[in-house]
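Sequence and predicted structure below; questions after.
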Amino acid sequence: MAGVAPTTQSTPANEQVTAKNFTGPLIIVTLLFFMWGFITCMNDILIPKLQQVFVLQHWQAMLIQTAFFGAYFFISLLYFIFSVTKGDPIMKIGYKNGIIVGLVVAAVGCTLFYPAADMQSYGFFLMALFVLASGITILQIAANPYVTILGPASSAASRLNMTQALNSFGTTIAPLIGGYLIFETVNTVAAAGAESVKMPYLGLAATLIVIAILIKLAKLPHVKGEGRIIPDSGALKYRHLVLGIVCIFMYVGGEVAIGSTLINFFKLPQIAGLTEAEGGHYLAFFWGGAMIGRFFGAVALADFKNNNTKYLIIGAITAIVFTLMFTVYGQEEALIALGMIVVNFLVLLLGRFLPGRTLGFFATAVIVLLLITIFATGSVAMWSVIAIGLFNSIMFPTIFTLAIKGLGVHTSQGSSLLVMAIVGGAIIPPLQGYIADVTGNLQMSFIVPMLCYLYIVYYGFVGSKVEKVDPSAEV
């Protein structure tokens, strides 16, 4: 697609807001990151549940992720086409209104789980997931760049890591709450089949509507383009963005494939032989590791000249709490958790607090852990795959920040392209499921996400470097 042309007369959003203090708005927007983290991780509970109800093969159950993350692609594609032909809609209506639209659409999707359960229709569930994810997609397009512009550009990666840490808190508690509501309470009620998902998702719908009302009433900075917004595809002129789009595809695909497989992986007799409910508890530690890693990432990538040392205190406290959580399972588990955190922090130091370099080393660590997961057995394989959560931690926010760096007025458009790339979560998991079905070896299927992380290594060390762009050049 050829770029049409001239640059817009809009003032870059970064330059509109850097002089103000946006701690309050950041706290409010962080609620969004928590909610979509919680909702996304509920898919990992739905997969084994609906696999039981509808007697599905691995690849068929993974269609849950295809429906969910497929929405990211289609909605973002529509957004991009609209922005190229008519102008960026988020820049026109403002980030706040974009966030409210996303919340309402997501709430509608959650509500559709009720008739899906009544009809006992797997296809209807997939449709409900698509609608739900469409709302989350709009939230991602609006909220991610909004966080990066609420403060100095020098600490954008740190802010996005901090908000993503709260996103990971949502993914951490979702397996515990969702696993209890969907797996453990189903035997105590008259519900049968998939009906145990009704109340959890109706509760999510109500929560999303309440947050939409709070956002509407809150005094958030109204950031949007000033002057005439000229439709073009200028974001595609940036090489580091194009490579970043591929990187987001690979990262989300790899992360979702691993997370979606964990409960079934923990059930394997040669690994741990856990039940679905027990596996849900350890899945929470996988996502809890991502939360801890993001707090550390916020510290490592912070601009300390702007007094972000508070992140260090928050990260340290959270790491202690995370370690104490493992004491519920025993002293050995607590020591393992502490050891993982120490290794994670050492890799952060190896990255020298440089986003690209840190990303490259983290992806390298995941590749090593996946090799252990594939070829080891028992607790070694189990804890290796759980440790991947710690190293996944900083990847999405860091890739995102690196990819939109220097885009100026094309930041929102670049964001929609990056969110479109989240479709990797729709494609890679079924591929891993297919490999598991064909080979009859769930462990060997982890080679699929390992290939994804090889590309992330390349992007971190090489592909993320920003090259100067000629504004008049065509794509």
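Yep, that arrived. None of the values given here were measured: they were computed from a predicted structure.

only C-alpha atoms for contact and neighbour calcs from this point on.
Fine.

For Cys110, which residues are in contact?
Under the criterion of Cα atoms under 8 Å, 6 or more residues apart in numbering, the neighbours of Cys110 are Ala128, Leu129, Leu132, Tyr201, Leu202, Leu204, Ala205.

of the residues you listed, closest to Gly288?
Minimum distance to Gly288 across these is 20.7 Å, recorded for Leu204 (Cα to Cα).

Tell me, how many residues neighbour that closest one?
Burial measure for Leu204: 19 neighbouring residues, criterion other Cα atoms under 10 Å.

what does Phe286 give?
Burial of Phe286 is recorded as 25 neighbouring residues (other Cα under 10 Å).

Enumerate every residue touching it.
Thr172, Gly259, Val385, Ile386, Ala387, Ile388, Gly389, Leu390.

can you do 10 Å?
168, 171-172, 258-259, 262, 280, 383, 385-390, 392 (Cα atoms under 10 Å, 6 or more residues apart in numbering).

ranges for the helices of the stretch 201-350 of the chain?
Using DSSP state H, counting those that start in this stretch, the helices found in the stretch 201-350 of the chain span residues 239-267, 276-300, 310-326, 331-350.

ok, and here's another one to check against it:
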Amino acid sequence: MSKNKYLFPFIMITSLFFMWGFVHNLDPVLIPHLKRSFSLSTLQASLVDSAVFIAYFVMALPAGFLLKKYGYKKGIIIGLAFFALGSFLFIPAANTQLYVFFLGALFIIACGLTILETAANPYASLLGPPETATFRLNFAQTFNGLAAAMAPIIGVRVILIKGLSDEELSTMTESAKQLALASEASSVKTPYLILGSIILVIAVIFLFLKLPEIKEEEDIKAEKTGILHALRHKHLSWAVAAQFFYVGAQVCVFSFFILYATDVAGISQKSAGDYAGGVGLAFLLGRVLGTFLMKFVKAELLLTIYSLINVLLCIVAITAGGTLALFTVIGIAFFMSIMFPTIFSLGIKDLGSDTKLGSSLIIMSIVGGAVLPPAMGYISDVTHNIQTGYIVPLICFVVVFMFGLKGHKVIKSVKYE
């Protein structure tokens, strides 16, 4: 009876993991698409990531307050409303041909995703018996990985339409060229209209869906503490830094993959999109295998080994060419798959009354996804070589390596008054 009671709500919560994974992994397709449509530099195109991850930083704490005041169900509906609104705004963005309009639409989508991610994780773990909570959360997260594999493959076929060649564009007048590029840019309207409509349907279902409201006990001691108090835990400070650099590395690898593949391997954007699906699949398989290995290997040791492997793979990604370079980046995705949850869990270990605030600080540190991709874009523009830009994720994985090696260690001298 209890299982049947929670089955449909859990299916709906799991659908959220898939939807935000899908829209996130359309960004690697949007970047080359908008780069061409607006004749952008790599740095300017990387602002797609900045618009998304700045929203996570801005909305992290408001999302928590929103859920605390209105509850998880209303929070999910509000998050879905932002998600749908941002998707529909792609239509006027394409009509007006303003790049900043696209960035604004992505920012609004990401504001909705921040609320959804803040709400969906506890719900996935609480919809059922406590003893199977970890399994439910990991099961839900696999659909995020599935979306990461599917989105680029679908995205290149519905967004990256084959337009005029660069040679053909060069022979056209400026006004004719802009008209042709505007027509190409309009290819985003239908997929995002469909996406927004699906999200609205999901929101309506949640509106009528009976979800158990989560009542959390107030931690009076935690209310008396603040950010500086929490950051006295050195392993938390390390975790915030490690997560900042890890998320930056992940976004760099995923978002620039199609540009990297077409430039380094000389393949078409469609083929690059298929390889990008392989990147998502490798990420999914890496998380499944990594979770299994943690039954036998300490999480911090596995994190240290994986991050060191990725430092070496980044060196290959900078120097290699052709198919070897593509499979190297797919390998990076495999080995970075365990990093976000592992850094998170090690960072909040033994925080006592600072646990909730520590969790919020680690979530806010994903702003690294807004800061570091432009750095990679700038290096790529200056050197005229996107491979050189892999210096950025290389440095990021060095920081994660240091966290796994020693930064995760809990120093017991901190008092929990």
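Received the coordinates, thanks. Remember, predicted model here, so these are calculated numbers, not experimental data.

What TM-score do the two superposed chains give?
Remark: TM-score between the superposed chains equals 0.85 [TM-score structural alignment, normalised by the length of structure 2]; 393 aligned residues with a Cα RMSD of 2.9 Å.

before we move on, back to that, what about the contacts of Phe286 of structure 1, which one has the most neighbours?
So for the contacts of Phe286 of structure 1 (other Cα under 10 Å), the most neighbours sit at Ser168, 32 neighbours.

Need the counterpart of that one in structure 2.
The criterion is TM-score structural alignment: under it, Ser168 of structure 1 has Gly145 as its aligned partner in structure 2.

So Leu372 of structure 2 sits against Ser365, correct?
No: using Cα atoms under 10 Å, Leu372 of structure 2 and Ser365 do not qualify as a contacting pair, with a distance of 11.9 Å.

what residues are shared contacts of the two?
Looking at what touches both Leu372 of structure 2 and Ser365 (by Cα under 10 Å, 6+ apart), the common residues are Phe244, Phe245, Tyr246, Val247, Gly248.

Give me the number of neighbouring residues for the first one.
Just to be clear, that refers to Phe244 of structure 2. Residues near Phe244 of structure 2, counting by other Cα under 10 Å, number 26.

ok, the aligned residue in structure 1 for it - contacts?
Under the alignment (TM-score structural alignment), Phe244 of structure 2 maps onto Phe249 of structure 1. Contact analysis of Phe249 of structure 1 by Cα under 10 Å, 6+ apart lists 243, 418-428, 452, 456.

can you put these in TSV and add distance to Gly234 of structure 1, neighbour count and secondary structure?
As requested, these are exported to TSV (distance: Cα to Cα, whole Å; neighbours: other Cα atoms under 10 Å; DSSP: H, G, I helix; E, B strand; the rest coil):
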residue	distance to Gly234 of structure 1	neighbour count	secondary structure
Leu243	15	21	helix
Leu418	14	28	helix
Val419	17	26	helix
Met420	16	27	helix
Ala421	18	27	helix
Ile422	21	28	helix
Val423	22	26	helix
Gly424	23	28	helix
Gly425	26	29	helix
Ala426	27	27	helix
Ile427	27	24	helix
Ile428	29	27	helix
Cys452	27	24	helix
Ile456	24	30	helix
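
export those residues to TSV and tack on distance to Ile317 of structure 1?
Putting the contacts of Phe249 of structure 1 into TSV (distance: Cα to Cα, whole Å) gives the following:
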residue	distance to Ile317 of structure 1
Leu243	36
Leu418	32
Val419	32
Met420	35
Ala421	34
Ile422	31
Val423	35
Gly424	34
Gly425	32
Ala426	35
Ile427	37
Ile428	35
Cys452	32
Ile456	30
